[in-house]
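Enquirer: Give me a model of this one.
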Amino acid sequence: MSIKVCFLPDNVTIEAEPGEPILQVAERAGVFIATGCLMGSCHACEVELDNEETICACISSIPGDQPELTVNIYDDPTW
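Expert: This next block holds a predicted model:
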């Protein structure tokens, strides 16, 4: 079952598989998510999901419990 993932603010949509790493999905979609440590400690890759949950994209994957997911990428000039 594919999940429709929409990356904001660019409004780029791509199909992804549940369990696929969010960073890989973003890369496939041509969307840049800033990263730092790649371990979830520095929070450079922090994004907000459509349910207003904030996660670190580097250690998170596409959930399989919904048909669509919106990932809002913050624009942080310090990264």
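Enquirer: Please make it C-alpha for all contacts and neighbour counts, starting now.
Expert: Noted.
Enquirer: my guess is T54 contacts C45, does it?
Expert: No - T54 is not in contact with C45 according to CA atoms under 8 Å; the separation is 10.2 Å.
Enquirer: And these two? Which one has more around it.
Expert: C45 (25 against 13; other CA atoms under 10 Å).
Enquirer: ok, now which ones touch that one?
Expert: Neighbouring residues of C45 by CA atoms under 8 Å, 6 or more residues apart in numbering: I33, A34, T35, G36, C56, A57, C58.
Enquirer: Just the buried ones from those?
Expert: I33, A34, T35, C56, A57, C58 (16 or more other CA atoms under 10 Å).
Enquirer: next up, for comparison:
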Amino acid sequence: MSVRIRFLPDDVTVDAEVGEALLDVAERAGVFIPTGCLMGSCHACTVELDDGEIIRACITAVPIGRDELVVHLFSDPSW
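Expert: Modelled structure (predicted):
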């Protein structure tokens, strides 16, 4: 099952499979999401979904039951 992932603010769109790691999807799309610990603890990979949910991209997979997922990237100069 394919889900369309849209990364903002650059408006980059890519198709991904349910269960695929969000960081892998971003990398394949040429979108940079900073990482630190790769366990969700350091919050370097924090992104916001269109519905306002805040997630850690390093520990999040493409969810089932959605046709599109809009991911808002943050710009944190410390990362």
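Enquirer: I'd like to check which residues are in contact with the equivalent of I73 of the first structure over in the second structure.
Expert: Using TM-score structural alignment, the equivalent of I73 of the first structure in the second structure is L73. Going by CA under 8 Å, 6+ apart, L73 of the second structure touches F7, L8, P9, I33, T46, V47, E48.
Enquirer: distance of the residue lying closest to A34 of the first structure once chain neighbours are set aside from Q66 of the first structure?
Expert: Nearest non-adjacent residue to A34 of the first structure, counting by CA to CA, 6 or more residues apart in numbering: C45, 5.3 Å away. Distance, C45 of the first structure to Q66 of the first structure, using CA to CA, to the nearest Å: 22 Å.
Enquirer: hang on, the earlier thing: so which pair among the contacts of L73 of the second structure is furthest apart in space?
Expert: P9 and T46 (14.6 Å; CA to CA).
Enquirer: element containing the alignment partner in the first structure of A44 of the second structure, please.
Expert: Correspondence of A44 of the second structure to the first structure, assessed by TM-score structural alignment: A44. Counting by DSSP states H and E, no helix or strand carries A44 of the first structure.
Enquirer: Which parts of the first structure are strands?
Expert: 3-8, 12-16, 46-49, 54-56, 68-73 (DSSP state E).
Enquirer: Pull the number of nearby residues for P77 of the first structure.
Expert: 5.
Enquirer: how close does it sit to E17 of the first structure?
Expert: Counting by CA to CA, the gap from P77 of the first structure to E17 of the first structure is 31 Å.
Enquirer: what's the answer for E46 of the first structure, then?
Expert: Applying CA to CA to E46 of the first structure and E17 of the first structure gives a distance of 21 Å.
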